[in-house]
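Student: No sequence on hand, only this structure:
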């Protein structure tokens, strides 16, 4: 059985800000962001709850991180357009 792939995702925080990240287990990572499990980042710990707006699968960690970096460079309006698709 093949190993699960990677995901790139965009979250919306309670304060309206957007957070982009990568994960292998998207459900687990979302629980970490919301404080249900240990290991979430500092950025979202003070902006809970967060909700998943968008995700995309990636073949491997490298391509997921490259896509994450490209999304992070986008202005907010373009990020919102991406998640609206």
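Tutor: Received, thanks. None of the values given here were measured: they were computed from a predicted structure. Numbers count the residues shown, from 1 in each chain.
Student: only C-alpha atoms for contact and neighbour calcs from this point on.
Tutor: Will do.
Student: Now do the same for residue 22: helix, strand or coil?
Tutor: Following DSSP: H, G, I helix; E, B strand; the rest coil, we place residue 22 in the strand state.
Student: for the nearest residue to it once chain neighbours are set aside, what are its contacts?
Tutor: Ranked by Cα to Cα, 6 or more residues apart in numbering and with sequence neighbours excluded, the top spatial neighbour of residue 22 is residue 8, at 4.5 Å. Listed by Cα atoms under 8 Å, 6 or more residues apart in numbering, the contact set of residue 8 reads 20, 21, 22, 23, 55, 56, 57, 58, 64, 65, 67, 68.
Student: Presented hereafter is structure B, for comparison with structure A:
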């Protein structure tokens, strides 16, 4: 079984947050950036990748995504701040 990624997008530091899961992080973030699918991320302009983590199995990534989605906003922000205190867009880091 293939692995997966959990990721968080935002529109600006301390902005609206979106938690997602995918088996191809580069492709999925590129799709969000292009606005290729109507929905929450397109409506709010969520194009900045501020957090991601990889998992060996997609089922584990899905389980983690569901857990994070139920967290308070403060917990999600702390998760981002622990690894990305400047809320820097990490997309360039994953495509190189």
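Tutor: Yep, it's here. Nothing here was measured: the structure is a model prediction, and the numbers come from that model.
Student: TM-score for this pair?
Tutor: Once superposed, chain against chain, the TM-score is 0.82 (TM-score structural alignment, normalised by the length of structure 1); 81 aligned residues with a Cα RMSD of 2.1 Å.
Student: what about the residue nearest to residue 22 of structure 1, distance to residue 71 of structure 1?
Tutor: Spatial separation of residue 8 of structure 1 from residue 71 of structure 1 under the definition Cα to Cα, to the nearest Å is 9 Å.
Student: any residues in contact with both of those two?
Tutor: Contact criterion Cα under 8 Å, 6+ apart; residues shared by residue 8 of structure 1 and residue 71: residue 20.
Student: Tell me which stretches of structure 1 form strands.
Tutor: Defined through DSSP state E, the strands belonging to structure 1, from first to last, are 6-12, 18-23, 51-58.
Student: out of those, deepest packed?
Tutor: Here the criterion is mean neighbour count by mean count of other Cα atoms under 10 Å, and of those the winner is strand 6-12, at a mean of 22.
Student: Now do that one: which range of structure 2 does it align onto?
Tutor: Residues 4-10 of structure 2 are where strand 6-12 of structure 1 aligns, with TM-score structural alignment as the criterion.
Student: What's the average distance for that stretch when superposed on structure 1?
Tutor: Between stretch 4-10 of structure 2 and its aligned stretch in structure 1, the superposed structures give an average distance of 0.6 Å (mean Cα distance after the TM-score superposition for structure 1).
Student: That stretch: how far from the chain's middle?
Tutor: On the basis of Cα atoms, centre = their mean, to the nearest Å, stretch 4-10 of structure 2 sits 2 Å off its chain's mean C-alpha point.
Student: before we move on, what about stretch 69-79 of structure 2?
Tutor: The gap between the average C-alpha position of stretch 69-79 of structure 2 and the chain average comes to 12 Å, counting by Cα atoms, centre = their mean.
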